[in-house]
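S.K.: this one's structure only:
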């Protein structure tokens, strides 16, 4: 993959996260190019990572071995149609858009393509991301290896057996950082409401969240229930907090939220 030229169509937050993961893993900046209809985000990417930038999707994609489609689902068809004149036979196309079934891309490009659907999350920029991958068509091993190396540079990957699982990845990983941020926000707000300085409350909460995640990851032999019970003394302070969450049906609320996330992705697939 060291010789693969990568073009990102779209310069939003996810593009930044993936590029950051690539650069921090040692990938050559001169082999990465990003495009966008406006200059602002491109200037920032060029300054921060030393990559190539362009306002011209077609020219950038023509030079690339790997094209990463990183635009909003609502404009994906328009973007793909501007690239129809390219021969994509020897190029790998990776899309990170939610809600667009793989069969639609063949319609958009009006030619057979080597396509992989990817669903990463923003912690890729720190090397601790999670990406679900699905190859809808028969791809050669080299293309799969290229995709694996691209996304594993920013964290872990999992190959999916069924395209429908992409929507589940959105619910369980793609959107999940926002869930944890909301929970952390709520904890910090509780602390400040009780009179604690906001900076101190944030320091406590974010380190506790990091520690909990690391304990879960580094102790795969223990279930999450066991890890929780190890912190929870019967009749103690933690037990009181957990009981409050259980009484409010936290599990049911989380399940409903993730189901709604997945359902929204499925709805988008019907309209795009």
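M.R.: Happy to help now that I have it. What you see is a predicted model, and the numbers here were worked out from it, not measured in a lab. Numbering: from 1, shown residues only.
S.K.: when you work out contacts or count neighbours from here on, use the C-alpha atoms and nothing else.
M.R.: Noted.
S.K.: list of residues touching stretch 61-72?
M.R.: When contacts are defined by CA atoms under 8 Å, 6 or more residues apart in numbering, stretch 61-72 is touched by residues 4-12, 14-15, 76, 83, 86, 90-97.
S.K.: can you map out the strands along the stretch 1-150 of the chain?
M.R.: Counting by DSSP state E, counting those that start in this stretch, one finds strands in the stretch 1-150 of the chain at the ranges 6-9, 32-35, 52-54, 66-69, 92-95, 114-119, 129-134.
S.K.: packing partners of the shortest one?
M.R.: Packing partners of strand 52-54 (3 or more CA pairs under 8 Å, 6 or more residues apart in numbering; DSSP states H and E): strand 32-35, helix 40-49.
S.K.: how close does the residue of the chain positioned farthest from its centre sit to residue 250?
M.R.: The outermost residue of the chain relative to its centre, with distances by CA atoms, centre = their mean, is residue 235 at 39.9 Å. Noted for residue 235: a distance of 20 Å to residue 250, by CA to CA, to the nearest Å.
S.K.: name all residues that make contact with the nearest residue to residue 266 once chain neighbours are set aside.
M.R.: Closest residue to residue 266 apart from its sequence neighbours, by CA to CA, 6 or more residues apart in numbering: residue 99 at 6.3 Å. Residue 99 makes contacts with 73, 167, 265-270, 272, as judged by CA under 8 Å, 6+ apart.
S.K.: would you show me how to pick out the buried ones of the residues you listed in ChimeraX?
M.R.: Buried residues among the contacts of residue 99 (16 or more other CA atoms under 10 Å), as a ChimeraX selection:
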select :73,167,265,266,268,269
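S.K.: can you give me the helices in the stretch 1-150 of the chain?
M.R.: Along the stretch 1-150 of the chain, the segments classed as helices by DSSP state H, counting those that start in this stretch run 13-24, 40-49, 57-63, 73-81, 102-109, 141-152.
S.K.: most neighbours per residue, which of those helices?
M.R.: Of all the helices of the stretch 1-150 of the chain, helix 13-24 has the most neighbours on average by mean count of other CA atoms under 10 Å, namely a mean of 22.
S.K.: hmm, residue 92 is touching residue 114, no?
M.R.: Yes. Assessed by CA atoms under 8 Å, residue 92 is found in contact with residue 114 at 5.2 Å.
S.K.: and residue 152, how far from residue 38?
M.R.: From residue 152 to residue 38 the distance is 29 Å (CA to CA).
S.K.: again with residue 240
M.R.: Taken as CA to CA, the span from residue 240 to residue 38 is 52 Å.
S.K.: would you agree residue 211 falls within a helix?
M.R.: Yes. Under DSSP: H, G, I helix; E, B strand; the rest coil, residue 211 sits within a helix.
S.K.: one more to weigh against that first structure:
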């Protein structure tokens, strides 16, 4: 059985550990290094996995290491792990937003590395993750990486790493766009006189139902939108207002801004 070590025990690591246990991975095959005492104790209590304060002890016999830390933390850990990783040569999986494969190779050495971008719905098993790999990753290691991320939702391999910043902008940051839309719908309904609790539940359930229709019907968003839109009806009136306010342009600008920011964060790490 593959032994998997997590560096960082935050929310994303917790979701992956919980998902892996549900797929049948034994607790004895999982370990996690977490510097915060309360978080570390919670991991041991909730999942019965081995926990460590020392990153090197956590990864000592691991076949796969998941770097579940923020991008800015990455340079602080590579010095203590580099020698161990070069001896053992595990598969390295990074979920740090914006950190490129070449940066990971520069810090941790020549290793098989998978870069991935999960999102927060992984916390409830409904994540969407893009993955890309360097040329040293074997087919078996690709399967290992996909199995780990499949435990918390849908995965898709991205052939061109340059597109990973767009993945970050679409699915990584995307849940916040959705929450902002529901927030706006709620506020708009309240402005029309609806009680806030009713507005929130109706807006939330409407978006949930629409999302399920989109995923489960295999129809395009355009086709589903057209089916809801009766000529000269209420939906058409709203969509015409969206068009007049240039909603597609607003969304395109937002995604471009998020993509650009991801590239800027990676560029800042080049100085490390």
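M.R.: Here it is on my side, so go on. Note that the structure is predicted; figures quoted are calculated from it, not measured.
S.K.: please state their TM-score.
M.R.: TM-score for the superposed chains, counting by TM-score structural alignment, normalised by the length of structure 1: 0.92, backed by 268 aligned residues with a CA RMSD of 1.7 Å.
S.K.: as TSV, the strands of the stretch 1-150 of structure 1 with mean neighbour count and distance to residue 157 of structure 1 would be great.
M.R.: Shown next, in TSV, are the strands of the stretch 1-150 of structure 1 (neighbours: other CA atoms under 10 Å; distance: least, CA to CA, whole Å):
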stretch	mean neighbour count	distance to residue 157 of structure 1
strand 6-9	26	19
strand 32-35	26	21
strand 52-54	20	26
strand 66-69	24	17
strand 92-95	22	14
strand 114-119	24	10
strand 129-134	24	5
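S.K.: next, format the ones you listed as JSON lines and append distance to residue 231 of structure 1.
M.R.: Below are those laid out as JSON lines (distance: least, CA to CA, whole Å):
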{"stretch": "strand 6-9", "distance to residue 231 of structure 1": "44"}
{"stretch": "strand 32-35", "distance to residue 231 of structure 1": "46"}
{"stretch": "strand 52-54", "distance to residue 231 of structure 1": "49"}
{"stretch": "strand 66-69", "distance to residue 231 of structure 1": "43"}
{"stretch": "strand 92-95", "distance to residue 231 of structure 1": "42"}
{"stretch": "strand 114-119", "distance to residue 231 of structure 1": "33"}
{"stretch": "strand 129-134", "distance to residue 231 of structure 1": "27"}
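S.K.: of all those strands, which one is nearest residue 205 of structure 1?
M.R.: Smallest distance to residue 205 of structure 1 across the strands of the stretch 1-150 of structure 1 (CA to CA): 20.5 Å, for strand 129-134.
S.K.: report all helices and strands that the closest one contacts.
M.R.: strand 114-119, strand 155-159, helix 165-169.
S.K.: distance-wise, check the residue farthest from the centre of structure 1 relative to residue 244 of structure 1.
M.R.: 13 Å.
S.K.: repeat that for residue 154 of structure 1.
M.R.: Distance of residue 154 of structure 1 to residue 244 of structure 1, computed by CA to CA: 37 Å.
S.K.: who has more neighbours out of those two?
M.R.: Under the criterion of other CA atoms under 10 Å, the comparison of residue 154 of structure 1 against residue 244 puts residue 154 first, with 29 against 12.
S.K.: which residue lines up with that one in structure 2?
M.R.: Superposed on structure 2 with TM-score structural alignment, residue 154 of structure 1 falls opposite residue 152.
S.K.: can you tell me how far the equivalent of residue 14 of structure 1 over in structure 2 is from residue 117 of structure 2?
M.R.: Aligning on TM-score structural alignment places residue 14 of structure 1 opposite residue 12 in structure 2. The spacing between residue 12 of structure 2 and residue 117 of structure 2, counted by CA to CA, is 11 Å.
S.K.: if I pick residue 4 of structure 1, what's in contact with it?
M.R.: Shown in contact with residue 4 of structure 1 (CA under 8 Å, 6+ apart): 31, 64-66.
S.K.: that older thread, got JSON lines for the helices of the stretch 1-150 of structure 1, with distance to residue 130 of structure 1 too?
M.R.: JSON lines is the format used below for those (distance: least, CA to CA, whole Å):
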{"stretch": "helix 13-24", "distance to residue 130 of structure 1": "11"}
{"stretch": "helix 40-49", "distance to residue 130 of structure 1": "22"}
{"stretch": "helix 57-63", "distance to residue 130 of structure 1": "26"}
{"stretch": "helix 73-81", "distance to residue 130 of structure 1": "21"}
{"stretch": "helix 102-109", "distance to residue 130 of structure 1": "21"}
{"stretch": "helix 141-152", "distance to residue 130 of structure 1": "8"}
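S.K.: so which of the contacts of residue 99 of structure 1 persist in structure 2?
M.R.: Retained in structure 2 (both residues aligned by TM-score structural alignment, their matches' CA atoms under 8 Å) from the contacts of residue 99 of structure 1: 73, 167, 265-266, 268-269.
S.K.: now, which of the residues you listed sits nearest residue 210 of structure 1?
M.R.: Comparing those against residue 210 of structure 1 with CA to CA places residue 167 closest, at 26.0 Å.
S.K.: which part of structure 1 matches stretch 240-249 of structure 2?
M.R.: The alignment of stretch 240-249 of structure 2 onto structure 1 (TM-score structural alignment) spans residues 243-252.
S.K.: no no, stretch 162-178 of structure 2
M.R.: Using TM-score structural alignment, stretch 162-178 of structure 2 pairs with 164-180 in structure 1.
S.K.: can you list contacts of that stretch?
M.R.: 98-99, 118-123, 130-134, 160, 258-259, 261-262, 265-266.
S.K.: residue nearest the centroid of structure 2?
M.R.: Most central in structure 2 (CA atoms, centre = their mean) works out to residue 118, at 1.5 Å.
S.K.: just give me the match in structure 1 for that one.
M.R.: By TM-score structural alignment, residue 118 of structure 2 lines up with residue 120.
S.K.: quick check: that match touching residue 128?
M.R.: No. Using CA under 8 Å as the test, residue 120 of structure 1 is too far from residue 128 to be in contact (10.6 Å).
S.K.: for the stretch 151-272 of structure 1, what spans make up the helices?
M.R.: Listed in chain order, the helices of the stretch 151-272 of structure 1 (DSSP H, counting those that start in this stretch) span 165-169, 176-193, 198-218, 224-231, 237-247, 250-271.
S.K.: can you put the ones you listed in CSV and add distance to residue 144 of structure 1?
M.R.: Formatted as CSV, those follow (distance: least, CA to CA, whole Å):
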stretch, distance to residue 144 of structure 1
helix 165-169, 17
helix 176-193, 25
helix 198-218, 26
helix 224-231, 32
helix 237-247, 43
helix 250-271, 24
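S.K.: what's the most buried one of those helices?
M.R.: Most buried among the helices of the stretch 151-272 of structure 1, counting by mean count of other CA under 10 Å: helix 165-169, with a mean of 22.
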